[in-house]
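Q: For reference, the sequence and a predicted model appear below.
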Amino acid sequence: MTLPSYYSVSNTCDKNFDIFSLIWLDGNTNAKEVRDTEQKLRSIINQVQKFADIEPCQKYIKERSTKERLIIIVSGRLGREIVPSIHNLRQVISIYVYCLDKEGNEKWSSQYKKVKAVVVKLDELLCRIKDDHKIEEIVEQPLSINIFTTSTGVGTSTTGFNGQFVFFQVLIDCLLRVKYTEADRKELIHRCKQQYEGNTVEINNIREFEMDYSPVKALWWYTRETFFYKMINAVLRNQDIHLMFLFRGCIYDILHQLEAKQANMPLKVYRSQTISNDELETLKQCCDQFISVNSFFSTSTNYQQAISFINFSYGVDNLQKVLFEIDADPRMSSTKPFADISSCSEYGDDSEVLFMLGSIFRLNDINRSRDDEYWIISMNFCSDEEHELKYVLVDIKEQFMSEETNLRTLGTVLWKMGKLDLAEKYFVRMLEEIPSDDPLVMDLYQDLGQLTSQMGCYDQSIQWHQKSLILKNQNKLTSITNPNEASISIGKFIEGNSIK
């Protein structure tokens, strides 16, 4: 497949952007059973690193960011040596001891809370990791939110709390209005295959998605344990705008399915989460303020299930267990629907209620639970219409999206957000997609001239302004009816605007 030239300039995807990785430490990692099992493990957690010796493994683990989440498989002998030194690291969330002596290894490992299991059979190891990882993806995902603080007044700075809040809402609205094209779909498939290269299970899932996806299956794909769910959540959490752009067709389909299944009565829903002390402190300071969630927000009407997820995670230094309790009234759902998606789900008994990307909540209060085991964060689902940002959002949307929303609109929004490189890429992308005689070409030349000047790329800026001037003069020439006047104008045009 030949890709358009903008594929190379808009590749913002970090190949290993998912926070979850699996590390397998065993002196015999090249054994056939290990190699065969690796593919099965990659169907659960895509990134798998194997080590035969403690020292490089330990170094690798300690060098990982605290934002990463590592699942460790270790042999009994090597586990005795390495577990004490890595157990309290934030990035290590689960440890599995795969060995021959179950009883002997249970004795030393019982003092380490993160050791989830000691197993002697590979099938048991795979099943346990798969079951545990379903919960890890809920409680261990970093909470990605924007905050609107009414105490500081209504602000539109792109760097402040309020500016981030406003422009994320505008960005999502803009993305969902931009027409989705076949080129976008092909690039999305291309990026997914890049991300899961060598993972035969997920490559097969991607091919199925490529052949069989349709708008009515969006929620079904979202609930499946495949690349789709993992990748779209990672993209939203990391605010990877270009991949959000490529996924926008699927996001649009999920929105419309949620609208069709919108809850018709008030619900109380719950979500377990592990957050840092700093994140908890930030939320405490924002009581009675508004937050927007930068991803789809999965909750459950089943209180006991939510509590069981909290019990799954272990409290360690600098981490807090929290339970979100949310009161959601469908009358507040003007643009961000929420719905029970059990009927669409591959797991129909999960009692899952999904909130649309960018949903807004009022943070009421934060208190300790009665047994003092976790924090309870009480929130109410809010409408876009009831908070102080209403008029700012309306003004900005009218400013940027009063006419047809296209790639130029998106570039302009990103420009306003201070994301100049991305703005340039979408202006160029649009130039490559529209005919050379489209009236928007001159506007895009002028936009690029001003933008690249602001970026400090003055030579490029001059080139874009020259292209705009040439096109402007060409348009003038076509409107001239006097032959003598045309002859003089052509001479001046050639003399003053020749570009090699």
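A: That came through fine.
Q: contacts, neighbours, all on C-alpha from now
A: Fine.
Q: Going by neighbour count, which residues of the helix or strand containing Asp459 are buried?
A: Under the criterion of DSSP states H and E, Asp459 resides in helix 458-478. The neighbour-count check on helix 458-478 (16 or more other Cα atoms under 10 Å) flags 460-462, 464-471, 473, 477 as buried.
Q: Next one for the comparison:
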Amino acid sequence: MESTKIVWHDPSIFNIENSCYIKDHLSQLEYQAFATVSETAQFLSTTKDKWILVTSGTNGQELVVQIHDLPAVIGIIIFCGNYEYNKQWSSAFKKVKRVETQSFKRVVEQARKIWDQLVAYNVLFMTQKGTKEYDQIIEALEIDSCGSPTAPLRLEKIRKKAYYHMEKELEMSFLQICKLALKNEAIPRAAVLSELRSFGIADEDKEEIEGKFGLYPNDLLRSFVYTYTSDVVYKRLNECYAKNVYGRVMNITAACLLELKNRPELMLHNPTVLWRGVEIPENILKKLTVGEKGFWPAFTSTAMRKEVALSPPFKGNVLFEIHLQENEAHPHIIAGAWSEYEDEQEVLFLPYFPLVITNIRKIGKMTHIIIEQDQTHPSLAINSQTLINYWRARLEAEVITPIDKICDTIRNKVTNSIDLVAYFRQDFDSDNSAPSFSKDFEKVIRATYKKYEPEIKKLNNSLSGSLLDYVKIMKDDLLNSAVFHIKARIENIFDLEFERIKHNFIKIMSYETITTFNIPDALLRNLISKVFNLATVSHFSSCSQVKSTIHEETKGELESSIYIDTFISELIRAIRHGTYGYREGIEETNNEIKIELNRQLEELKLKIHQSLENVLL
């Protein structure tokens, strides 16, 4: 991350007191210090970098006259003891952004803020004018912006189509942030503080963050706003949005959304005009057109009074006039007295404010741009009907419709091609093995899923991680729930028909025969099962196999009986006769399973729909 660059001129800069100030406050920045006007002017006239100049009131006017028009100087702060005198003469110089009479630390904070104001282009426009023009904009920005750490066009490789890039970023941020906000009643203070502390580099930074955040222990939103606007974290926080590092700011953003949802008095509820001054390179500025859409990707400070936006450190070559609508306004916080700088009358917009340019006009050397909230594109307003409709349409097209199609295809494939009756309508004399229904069913499911895997992968590429879970629900439920259900029905089907087979067996054989053999009910049940299974894989003319099975099951008790052959033939006959009812039961079960599969698929689709809908409500 490139730090603020400061040139500090003061005749007493190297005395003991100022040397300590430099060590305490400039060690994290890139700086140059000079005691004379000539040395300062010489450096600024030869450097190729951009700098903020801080000069004392002593000899300050002489230095400003010499260096004001140098390209290396992008902003000037006068650090003095006589505010009125220095304010009067410096007002003639455009690059003088602030006259400060307070502490060394305050001056450094203002220098940082001016740096970000002047070198950062904090609006990403979603033009569809083509790749070539965007390449030119990026190229120009890299040359003119001095590599601002908050300039999103500079920091990241923009996809070939900026509009597509915007869509993807919104999808990731909206879905994750809204989901986090909606599934919690409150975000813990500790979670917000933890994210804020991560932006402190030195130990003293972390201590300062904790100190400011702890001033209002009963007001989470006020704690955040005060910490944010104090210049301790805002730069690094906003960089996370610019770089799409959402994981570091998720709790902060969700907490702000929840707080605003529960405290509507902290937002403006009437049509309002807000103001924002910013410096935009001329070669980028001239490309902006009426009707162009964009968004502010980070927390953005605006002012309720125009004169604040026209004053340092906000004053730049562009003045944004922001028209905020009454309905579905993008989330914002009336910072007011909460800000460390109360005089700025700040209104702080949450990230991803969607905007559209409605007017551009030149007023002297300043460009006046009127923008409105783009009501056709959703914002982070989680109660916004626009947001709900937007995501419902996206989810309908990209998720629900493809999943419905896949579910319907699997259902049709399974119910039309798998016929349970066919598996059991095999001649008992056939040598073919009866197939395993549950395995075949799973094969059909997997084969169908594999057939649509390219389509699902294509679907996956357009979804964020959270939506992929819903696609997995479909597959897992079909392979686990449905297969388990049907497999259990097949495994238990003999149990369901045992009484029918037993009844036929007793009916065919005389009751005396059963009594003579004294066969327990459990043993008879087992015999019928074993012989029936054997009958499906071998022909009945080979009675030796049947005898062997009976011998195993009865431990030889029936082998010596004179009734053994009668028993075998009658048992086989009973099973043959009983399987008619068995087949009827199978056919009935087959229909039940088809109905059950349809029900499960419909429940699955409903579950997916409801899961996605929960993101929106």
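A: Okay, I see it. Treat the numbers as computed from the prediction; the structure is a model and nothing was measured.
Q: residue range for the helix holding Asp459 of structure 1 in structure 2?
A: Counting by TM-score structural alignment, helix 458-478 of structure 1 pairs with no residue of structure 2.
Q: Look at the residue nearest to the spatial centre of structure 1 and give its secondary structure.
A: Centroid check for structure 1 by Cα atoms, centre = their mean gives Leu236 as the closest residue, at 1.7 Å. For Leu236 of structure 1, the assignment made with DSSP: H, G, I helix; E, B strand; the rest coil gives helix.
Q: so what's it closest to, chain neighbours aside?
A: Excluding the flanking residues, the one nearest Leu236 of structure 1 by Cα to Cα, 6 or more residues apart in numbering is Ser295, at 5.4 Å.
Q: Aligned counterpart of that neighbour in structure 2, please.
A: Match for Ser295 of structure 1 (TM-score structural alignment): Ala298.
Q: Pull the number of nearby residues for Asn614 of structure 2.
A: 12 (other Cα atoms under 10 Å).
Q: how close does it sit to Leu395 of structure 2?
A: Asn614 of structure 2 sits 12 Å away from Leu395 of structure 2, going by Cα to Cα, to the nearest Å.
Q: Sketch out the strands for the stretch 251-400 of structure 1, chain order is fine.
A: 267-276, 290-293, 297-300, 319-328, 338-340, 352-355, 360-368, 375-382 (DSSP state E, counting those that start in this stretch).
Q: could you dump those to CSV with mean neighbour count?
A: Compiled in CSV, those are given as follows (neighbours: other Cα atoms under 10 Å):
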stretch, mean neighbour count
strand 267-276, 22
strand 290-293, 24
strand 297-300, 20
strand 319-328, 21
strand 338-340, 24
strand 352-355, 23
strand 360-368, 19
strand 375-382, 21
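Q: Give the aligned equivalent of Phe338 of structure 1 in structure 2.
A: Per TM-score structural alignment, Phe338 of structure 1 is aligned with His332.
Q: tell me what the helix holding Asp459 of structure 1 is packed against?
A: helix 440-454, helix 483-497 (3 or more Cα pairs under 8 Å, 6 or more residues apart in numbering; DSSP states H and E).
Q: mind redoing it with 7 Å?
A: If contacts are counted by 3 or more Cα pairs under 7 Å, 6 or more residues apart in numbering; DSSP states H and E, helix 458-478 of structure 1 sits against helix 440-454.
Q: how far off helix 458-478 does the helix it packs on point, in degrees?
A: 160 degrees (axes from the mean of the first three to the mean of the last three Cα atoms, to 10 degrees).
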